[in-house]
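Enquirer: Prediction below, plus the sequence it came from.
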Amino acid sequence: MSNKFLYYVKKLKFPFALVSFILSVVGSIQVYHGQFDNLLKEFVVIIYSVIKLFTFFPTESVLKNSPLAYELATWMAPITTVLGLFTVFRNLYSDSIMAIRHLNKDRLIVLGANKESLIFIKNTLSQYPKKRIVCLVDFEEEVDSDILKLLQVQLVRIDYSNPEAEVNRLVVKDEKLYKGKKIVSFEKEPKVYYHVQVLSKLLEEYKDIDVYIRTETYRVKEIVEESMDKIKNFNINYFNINDLMTNNFLQEFNINNTNGLKASWKGKKFDTLEDIANQVSRSNILFIGYSNIVNHVLSSLSNISVTNPLKSTKVTIIDEDVYKKFDEFMDYKTRLKSVLDYELIEIRKKSRKIEDIFLEKSKEEAFNAIFFCDEDDYTNLINMDRIEKYIRNLSVAVYSAENSDIDTIYETMKSKIAGLKIFGNIENIINHDVIINETQLEKAKKFNAYYNLITAEMMGYEKSDKSLQQQWKSLSNIKKESSWNQSLHQNTKRLLLSKFSELDEFKDENILSLWKSKLENLTVDEQVDVIENDIYMNYMTSLEHKRWNNFYYMRDFVYDEIKDESNKKHDCLIDNWDDFMSSKQRPKAIYDFISTLALEEE
């Protein structure tokens, strides 16, 4: 009720004040015009009368009959003054409450005040109402301070153009920015990297500040990350909103439901790695429509959908401008053909040919998942309607940036397509728990620590006495990304292990414990021999190697006999598994297998 009242007060305050002023002037003129011979005297009296009306002391008695305009002004003018005072005191009250409420609390610092920043602030305060948030902006940045004040968010300005200015040091001290243990930025690239570097110098006396930077273009981040890694007082984490949204969605979406993995493996017998690969088959995914989100889905699929070490995930993309769009995606990915087996088909949007193409390609190799990814919701729905009767038993995903726009039709289509899912609304992703307390990030940290522990046990190394956080912070950015991707692939490995457990040779066995026991107290060469001679261990090891290769290929690494990560060269990027196992890199196969043993931690 009070919020509604305040809304109307704010909305009507200006027109009410304008009418009050007009009535005060008109009423005063009607009362005093012609009473003085001196025009200057008359003008001064009228102005004085207007002022007195707004200060609760009209020059004419309320008991005296006066013109209607003056009578109305007698009441409206002082009410206007009260509303003005109310606004002033309300701002002072809000500032005081904010200062008291946030007294001595750690600050969450948000860089910039763009749309994404405000969404993050609102969502965070919804999750944690008592969280103290400081919005840090450039001196020259235009900001809607009313919204921030309404959210009880402190607005602080820094002169980024003159980082050595004394005023910046004073702002850090006076606003206690050093109490900001976490910094989140949604600012645009590349200026965000400069702003973070400026802040690191202003806060150089304070250590272990976690910084989360939103990236837009992977290549820009690659260019600057080497210099960003040199900032020692900041623990820098990068995130891309669409990547977070896509990975979260694909973890729940049934992307690896190939016929070979859906079928029962009870009673089956495999003699070679190739036999297992043929049974597993591979994911075959169709994209109809090509918006920017497709690039993020493809990047995630290059990791999550790796179920077969001998065959790459099959991807077919249909769009009216598919070659140009895919060419842009291929930039800085010279070995993409080693990652994805892709086919591009160019036809106009909403074409009737979509049905014919779907039927033709399904005969060649059955699809197990379909993505409708045009920017336009209507186009996605028309395309889905074209082939709806053929996809009722498949995993189907529809991209919609505003899910609510198609909720009604979605419910109707879901009654026909059981596996239908909608994804694309980033507002649910831009919040504290996803970006700062990100579940997958925590899983990646745990995976990295447990991987290190298993490695130490298997290789006879000394176990690290560093904490989980310290081990993570010691990694370079690309090593963090590698661990992140490994942890994202764990569910895929679990799926394969669950199929192995259906086989007679693993009946009543804990597969991971069995495998670990086979490798205990052996040299590395002996361990690799055991792995190579066990088709199931060999399958999981070659699978991880395939996934690992994909990770580096997607970052435009190439094979070279001499490892040089700064120039994107790696000596382990050997695609053929037999060639790898017969090369001088053979002993490193144990590291690929350890990623499977790390499943034991969960």
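Expert: Right, received. Where do you want to start?
Enquirer: Please count neighbours and contacts with C-alpha atoms only from this point.
Expert: Noted.
Enquirer: Quick check: which element contains Met458?
Expert: If you go by DSSP states H and E, Met458 is part of helix 439-459.
Enquirer: Tell me which other helices or strands that helix touches.
Expert: Packing partners of helix 439-459 (3 or more CA pairs under 8 Å, 6 or more residues apart in numbering; DSSP states H and E): helix 468-473, helix 477-488, helix 589-597.
Enquirer: Burial-wise, tell me which of these comes out on top.
Expert: Of all the helices and strands packed on helix 439-459, helix 589-597 has the most neighbours on average by mean count of other CA atoms under 10 Å, namely a mean of 21.
Enquirer: got the contact list for the spatially most central residue of the chain?
Expert: Centroid check for the chain by CA atoms, centre = their mean gives Ile241 as the closest residue, at 2.5 Å. Applying CA atoms under 8 Å, 6 or more residues apart in numbering to Ile241 gives the contacts 214, 426, 429-430.
Enquirer: Included below, for side-by-side comparison, is a second structure:
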Amino acid sequence: MKENRNYYKKKIYLALLIITFILGFVSLYEYYSVTIHNPFRLLSTVLYGVIKLFLFTPPISTDDKTSLLYEIAKWLAPILTSTFIFTKISNTLLHIKNIWFNKISANHILVFENSVMGETLINNLIDDNNSYKISLISKHFIDDNLKSKYEKKGVATYQIDFEKSDKNEIREFLNTVNINNVKYMFFCSDTDLENYALYINVIKRIKPQRHIGCYIKCESNTVSSYIEDMIVYEREKKENLKKIDTTHFNQTDLTVRKIMCESLVNESISKSMDSLSSMGDIISAERIDENIKRMHIVVIGINELTGTLLKFIANDMTTKLTEDTLISIMDYDADTKTEKLFAENIGLKKALDFHITDFNKVPLYESLRSMKESPSLIFLMNEDVVKSLKYLNIINKQFTDVAKIIRNVSNIDLTYALPKDENIKLFGDVSQIMTSDILIREALDNHAKKFNNSYNEYSQLLLMGGGSSWNELSYVKKTSSRLSAMHARVKEDILRKIFFDKSDDFIKNYLNKKFEEFKKLEEIMKTDNEKFKTEFRKFLKANPVLDFLSRLEHKRWCNSYYTMNFVYGEKKDENLKTHPCLIDDWNRVLGDKFDVCHPEYDLLSVFTLFLGEDNNGKRKEA
């Protein structure tokens, strides 16, 4: 009842309005029919009298004798009118209050367009612990009831069309929302081109006074590239646009990102490293690799999510140096579907080891029985959740303890249809992905920025320039830094397993100590580069844990670039998608490609581990 209060209030108001109109009409008809005999004049007078009732002007003198019906109508009509007027006044005052509170807030967020994703985002942010102040801007009409609902929740709503509004109107609007001081802007229109147009209209007019994160819903890579080209061009004209950080997102990417953040997924990765705790005191990069079990991921169902899922797996589940993650893909017509998938994502085969099963040739139960490596994790990706439930029954007969991630886009609660099993997780609801943790991912970006800062400081030390600030990085470089940050939890888990009897503080101190030792090598580099390379190789050999993690980071980096369809090339070119460091042989990276690939950067990513808020970036400042 509470959730539908506005609905019932509207129904009650309408019912009272109809009753009042009927009472007024009947009572006035009885009163005027005695003196007016012309039917047309009588009807006109009665209707005019009913209207006057609602305008606080009784049509009958208080001295005249009236019926009870008229007396009821005489009181109800102005009360209903007053309610309507006061509602409008209160909504206006509420809107003014929201404008001012939002304007002065340091956590002010602008959401452009009231789409499904936009509405879901607003509702999730309202419930967020960060106390965001939200303004909704739409070029399309927003229903009064919805507007009232938003305003009562503190969301200021505006309707403006940048293409049709004049300069003064737009200027006044931008001043009203204090756009130069907002924290985030989300462009959530259903169409890419509309988001592109909105973004252009904002960027051309904004003069940011602080760092502003812009999140643009964009399914098309072509439109994304236009957006990136446009912001680069505009920054050349306006220096302060360097404070704008632009991120593209789409439902597929967010959905898969949500899956990869699930505790079941992280636990499955962690289980593959359990043997690290029993290595003993004799540690080498090779022994660490031997004690990590290769991840084996089963993906049942090939569709629009599969390619993105595999890209994330190639990055987040890189755990071994000598073997790629094994992917068993299963579906009807799997051979044909995967051929198309690989044609669109040519680098996947370089990053992952595939085994493809066509259900037309080999049924599920038979393929599961013939597996040489037991699965680490099973994804049931079919849109038809009934199919997935059927497959689940077969899988559970053989792999009860393996985690299963099941897609459910039916909007039906399947809790009671599933086995009482903690190893099962459902996904697919848009409300799960339009959240600050998945979309804004502030903690992840902070980690990526710390790595970029370390990279810049080291570049400066090499006399290669100070590098680019985070907001000036290309979209490819930002993506690469974020993917490195995503993999940090895997490296941290490896360290925890190796130092299983030590605390996180011990591991942090260990990394701090090794970083101080590495800094001494930097001093050698300033005077003798060849000696530095020799000493760097000795440093890694003397520190096998750092050696392993540096190699693993290089392998992960290669995988991430492969999945972005980069290939080896003598020159680094993001347009042609070539890079001279796409070399799988670590010995070559440490050898003849040292001055090109700088393996020190891979080591730097290790020194940025465990740099949470409680650590205050100690190693970065050291």
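Expert: Nice, thanks for sending it over. Given the structure is predicted, the values throughout are model-derived calculations rather than measurements.
Enquirer: Pull the number of nearby residues for Lys201 of structure 1.
Expert: 14 (other CA atoms under 10 Å).
Enquirer: Aligned to it, what sits in structure 2?
Expert: In structure 2, the residue matched to Lys201 of structure 1 (TM-score structural alignment) is Lys204.
Enquirer: now do Met413 of structure 1
Expert: Using TM-score structural alignment as the criterion, the counterpart of Met413 of structure 1 in structure 2 is Lys420.
Enquirer: next SSE after the longest helix seen in structure 2?
Expert: With secondary structure taken from DSSP state H, structure 2 has its longest helix at helix 68-104. Using DSSP H and E, the helix or strand that follows helix 68-104 of structure 2 in sequence is strand 108-112.
Enquirer: Could you list every helix and strand that that following strand packs against?
Expert: helix 116-126, strand 133-138, strand 184-187.
Enquirer: Only the buried residues of the next helix or strand after the shortest one, if you could.
Expert: In this case it means strand 184-187 of structure 2. Sequence order places helix 192-203 as the next helix or strand after strand 184-187 of structure 2, per DSSP H and E. Neighbour-count burial for helix 192-203 of structure 2 flags 192, 194-196, 198-199, 203 (criterion: 16 or more other CA atoms under 10 Å).
Enquirer: ok, of those, which one's closest to Ile292 of structure 2?
Expert: Comparing the buried residues of helix 192-203 of structure 2 against Ile292 of structure 2 with CA to CA places Asp192 closest, at 42.9 Å.
Enquirer: my guess is the closest one contacts Cys218, does it?
Expert: Yes. Counting by CA atoms under 8 Å, Cys218 is a contact partner of Asp192 of structure 2 at 5.1 Å.
Enquirer: which neighbours do these two share?
Expert: Common contact partners of Asp192 of structure 2 and Cys218 (CA under 8 Å, 6+ apart): none.
Enquirer: Between the helices and strands packed on helix 439-459 of structure 1, which one is closest to Val26 of structure 1.
Expert: helix 477-488 (71.2 Å).
Enquirer: Can you state the residues of structure 2 onto which that closest one aligns?
Expert: Counting by TM-score structural alignment, helix 477-488 of structure 1 corresponds to 475-486 in structure 2.
Enquirer: Report the mean distance between the matching stretch and its aligned residues in structure 1.
Expert: For stretch 475-486 of structure 2, the mean distance to aligned residues of structure 1 following superposition is 1.5 Å (mean CA distance after the TM-score superposition for structure 1).
Enquirer: quick check, distance from stretch 226-241 of structure 2 to the centre of its chain.
Expert: Distance, stretch centre to chain centre, for stretch 226-241 of structure 2: 23 Å (CA atoms, centre = their mean, to the nearest Å).
Enquirer: Repeat that for stretch 395-404 of structure 1.
Expert: Distance, centroid of stretch 395-404 of structure 1 to centroid of chain: 17 Å (CA atoms, centre = their mean).
Enquirer: which parts of that stretch are buried?
Expert: Buried residues in stretch 395-404 of structure 1 (16+ other CA under 10 Å): 395-401, 403.
Enquirer: Likewise for stretch 83-95 of structure 2?
Expert: Buried residues in stretch 83-95 of structure 2, counted by 16+ other CA under 10 Å: 91, 94-95.
Enquirer: Likewise for stretch 442-462 of structure 2?
Expert: Here stretch 442-462 of structure 2 shows 444-458 as buried, counting by 16+ other CA under 10 Å.
Enquirer: Tell me the one among those nearest to Lys491 of structure 2.
Expert: His447 (13.5 Å).
Enquirer: So which residues of the stretch 501-602 of structure 1 form strands?
Expert: Assigned by DSSP state E, counting those that start in this stretch, the strands in the stretch 501-602 of structure 1 fall at 558-559, 569-570.
Enquirer: I'm done for today, thanks for sticking with me.
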